[in-house]
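Participant: Coordinates for the following, if possible.
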Amino acid sequence: MVPIFNHLSREQAKTFSLVLNSSGIGNRVVGTDDGFRIEVPEPYTEAARNAIGQYQAENPEVASETPADGGQPTFNLSGIVVAILLLCVHLSVFASAAPRDYVTVFGASAHRIMAGELYRCATALLLHADAAHIAGNMVAMVLFGGAVCAVTGSGVGWLMIAACGISGNLLNAFAYGSGHLSVGASTGVFGAVGILCSLQAVNAARSGRGWKRTILVFGAGAALLAFLGASARSDLGAHLFGFLSGAVMGGAYRLWMTQPLEKRWQILCATIAAAGLVLSWVRGATR
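Facilitator: Take a look at the predicted model:
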């Protein structure tokens, strides 16, 4: 089965399915993280597009409400949820009796990571130094994390972003070896930026816009890294490795996946991401 229309409302999907059925074209409606999509057998793809196109031509008010085939939404509300969770963790830590102890035990200490305390690569993502630090990362997660999830679906998106943050902290620890300590979700934020750059770059290559467009996309990502991630208080190494991890992961996703996974797989990926973070904190707390 081949998807031909994506990100439809329930009513739009039901209507399109009825149109295809009346034309003798078998189809199925699939619920996704971003609405519904219509799938048809591959040999009937062109006939299905023609049937829907004719229906839209006869009903222009419907056509104006239908997203373009293969189009993507640009925002996902899960970014707000993640930002609120980051704030809750930050407030809980600073309301504790010894907030600095959290950084000592759960921060991304290069020396301790190299000594085998790999859980720190994950736990450090949820810790922030002060109000400005948490506020900046909350806004960035809403914008960039939400943009990633609008393309990949919430579960896959946040699993990828968490994986970028963890791998970025790990690579940064290897680069420093010792004598370095960092905290913050910004490694994951720049992972999201890298994912977005790769998604756009692969799309450009596939659409025939070539290497110039690809260079332009990654140049914009590098400029964003330099502008937001290289200040005196920023951990440039973690940001850079997060961005590079995201670039690899986003490219692999776009080359492998043509459509977001179905809802049950999104839930599974979100569960894996959440479980990984929780288990990392449990591991750190019980050492």
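Participant: hey, let's count contacts and neighbours off CA atoms from now on
Facilitator: OK.
Participant: where exactly do the strands run in the protein?
Facilitator: Counting by DSSP state E, the chain has strands at residues 2-8, 28-32, 35-40, 108-109, 181-182.
Participant: outside of the second one, which residues touch it?
Facilitator: With CA atoms under 8 Å, 6 or more residues apart in numbering as the contact definition, strand 28-32 has outside contacts at 7, 13-14, 17, 36-40, 260-263.
Participant: between that strand and strand 35-40, how big is the angle?
Facilitator: 150 degrees (axes from the mean of the first three to the mean of the last three CA atoms, to 10 degrees).
Participant: Now do strand 28-32 against strand 2-8, angle only.
Facilitator: Using the same axes, to 10 degrees: strand 28-32 against strand 2-8 is 50 degrees.
Participant: ok so, going back, so for residue 154, which of the strands of the chain sits nearest?
Facilitator: Among these, strand 28-32 comes nearest to residue 154, with 10.3 Å by CA to CA.
Participant: Tell me how far that closest one lies from the chain's centre.
Facilitator: Averaged C-alpha coordinates place strand 28-32 at 22 Å from its chain's average position (CA atoms, centre = their mean, to the nearest Å).
Participant: Helices of the protein, residue ranges please.
Facilitator: Remark: helices assigned in the chain by DSSP state H are 10-22, 45-58, 60-63, 78-94, 99-106, 110-114, 120-123, 131-140, 146-152, 154-176, 186-206, 210-229, 236-256, 263-285.
Participant: Quickly compare those and say which is most buried.
Facilitator: Among the helices of the chain, helix 120-123 has the highest mean neighbour count (mean count of other CA atoms under 10 Å), at a mean of 28.
Participant: Which strands and helices lie in contact with that helix?
Facilitator: Other helices and strands packing on helix 120-123, by 3 or more CA pairs under 8 Å, 6 or more residues apart in numbering; DSSP states H and E, are strand 108-109, helix 154-176, helix 263-285.
Participant: residues in contact with the nearest residue to residue 69 once chain neighbours are set aside?
Facilitator: Leaving aside its sequence neighbours, residue 69 sits nearest to residue 5 (CA to CA, 6 or more residues apart in numbering; 5.0 Å). By CA under 8 Å, 6+ apart, the residues touching residue 5 are 37-39, 68-70.
Participant: this one as well, want them side by side:
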Amino acid sequence: MTSYSPESLAVVWASPNKKAAQEAALVLRAIGLEHQLVGGPDGWSLLVSREHANQAASELRGYQDEKAVWPPKQVPFEKVSNGRLGALAYGLMMIALFPIGQQGLAGKNWYEAGLVDGVRLRAGEWERLVTALTLHADLPHLAGNLLFGIGFGVLASHTLGTGLAWFLALSAGGLGNWINVLITDPSHRSLGASTAVFGLLGVMSSYEWIRRKHLPLVALRRIAPLMGAGVLLGFLGMGNSDGAGQVDIGAHVFGFLAGIALGATVGYARIPQRLSSKGQAWTGFAACLLVVFAWMVALSR
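Facilitator: Model prediction:
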């Protein structure tokens, strides 16, 4: 360390507590500012050259300001909804439509009428974007989408509310199917709720990222939802068979991306905070009505 004459030194920190003085010295050491820590009968003093006194004092004030608010105050999380009603409705609908899709009903082949068919969608049969989300190829296909759909649905309902969460899931699933059809071969055919399930994952991650921007959290904790969702997409979305031994990666990815866009939109617009309980109920009812209407159109063709 460079030696200074006593006249060229200024005291920038004084404390009777040795540990506090050592912490202050560590702050200056971290920025490469030469200093001296001197102990005496009245306590400890931190000295620097007079030309660096203002800089040292500024750094120490900043350190004290940060220390005063650390650790950040934990904001209690309040659930918008417990999510049970939406999860029950989703589960019952998927279970009820599974045998109907397999065997048909009222003389109609629901499987062919409802699955995503690139040729027919391009011909204007828009309802397949929705109806395909309610059909499954076999029991393992159904079980996987029930497990993750209910799990993600409950979690999303905690922050978004039940009605809005499932409306966004349906919207992301339909959008994901539409984009997938636009960029794939016209003969592309698919079915299953997984597009909506991964859409829901995207909605949750982007909405939570927006929500955390308003909380006193470090940057890594703010982006953690997006990182976690990306890992889940890679782990689950690249190996979830549609029941025919094939994985519709495009539908999973585009459903997820559609969910990211929708979740960010409702987050920036603060829709969950603006939506009343009655609004949540009407939004959930709209999602159910859309499914019913899509099937009515599909079966009338």
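Participant: TM-score for these two?
Facilitator: Here the TM-score for the pair of chains, by TM-score structural alignment, normalised by the length of the first structure, is 0.70; 220 aligned residues with a CA RMSD of 2.4 Å.
Participant: For residue 201 of the first structure, which of the helices and strands packed on helix 120-123 of the first structure is the nearest?
Facilitator: So among these, helix 154-176 is nearest, using CA to CA, at 17.5 Å.
Participant: what span of the second structure lines up against the closest one?
Facilitator: Counting by TM-score structural alignment, helix 154-176 of the first structure lines up with residues 162-184 of the second structure.
Participant: quick one: that stretch to chain centroid distance?
Facilitator: For stretch 162-184 of the second structure - counting by CA atoms, centre = their mean - the centre lies 16 Å from the chain centre.
Participant: got it, and stretch 112-121 of the first structure?
Facilitator: 25 Å.
Participant: cool, stretch 253-272 of the second structure as well?
Facilitator: With CA atoms, centre = their mean, you get 9 Å for stretch 253-272 of the second structure.
Participant: Need the helices and strands packed on helix 120-123 of the first structure in a markdown table (columns: distance to residue 91 of the first structure).
Facilitator: Formatted as a markdown table, these follow (distance: least, CA to CA, whole Å):
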| stretch | distance to residue 91 of the first structure |
| --- | --- |
| strand 108-109 | 19 |
| helix 154-176 | 21 |
| helix 263-285 | 16 |
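Participant: among these, which is nearest residue 224 of the first structure?
Facilitator: It's helix 154-176; of these, that one is closest to residue 224 of the first structure (CA to CA) at 17.0 Å.
Participant: angle of the closest one against helix 78-94?
Facilitator: 50 degrees.
Participant: Which strands or helices does helix 154-176 of the first structure pack on?
Facilitator: Judged by 3+ CA pairs under 8 Å, 6+ apart, the packing partners of helix 154-176 of the first structure are strand 108-109, helix 110-114, helix 120-123, helix 146-152, helix 186-206, helix 236-256, helix 263-285.
Participant: start and end residues in the second structure for the last one, please.
Facilitator: Meaning helix 263-285 of the first structure. Counting by TM-score structural alignment, helix 263-285 of the first structure corresponds to 277-299 in the second structure.
Participant: what separates that stretch from the chain centre, distance-wise?
Facilitator: 24 Å.
Participant: So which residues make contact with it?
Facilitator: With CA under 8 Å, 6+ apart, stretch 277-299 of the second structure has contacts from 108, 110, 113-114, 125, 127-128, 130-131, 161-164, 166-167, 170.
Participant: That one against the first structure, how far on average?
Facilitator: Average distance, stretch 277-299 of the second structure versus aligned residues of the first structure after superposition (mean CA distance after the TM-score superposition for the first structure): 1.2 Å.
Participant: The helix or strand hosting residue 20 of the second structure: what's the following helix or strand?
Facilitator: Using DSSP states H and E, residue 20 of the second structure sits within helix 18-30. Sequence order places strand 36-40 as the next helix or strand after helix 18-30 of the second structure, per DSSP H and E.
Participant: which other helices and strands contact that following strand?
Facilitator: The helices and strands touching strand 36-40 of the second structure, judged by 3+ CA pairs under 8 Å, 6+ apart, are helix 18-30, strand 43-49.
Participant: so that strand corresponds to what in the first structure?
Facilitator: Going by TM-score structural alignment, strand 36-40 of the second structure sits over no part of the first structure.
Participant: now that strand: how far from the chain's centre is it?
Facilitator: With CA atoms, centre = their mean, you get 51 Å for strand 36-40 of the second structure.
Participant: Which positions in that strand come out as buried?
Facilitator: 36-37 (16 or more other CA atoms under 10 Å).
Participant: looking at the strands of the first structure, which is buried most?
Facilitator: strand 108-109 (a mean of 30).
Participant: For that one, grab the matching residue range in the second structure.
Facilitator: By TM-score structural alignment, strand 108-109 of the first structure lines up with residues 116-117 in the second structure.
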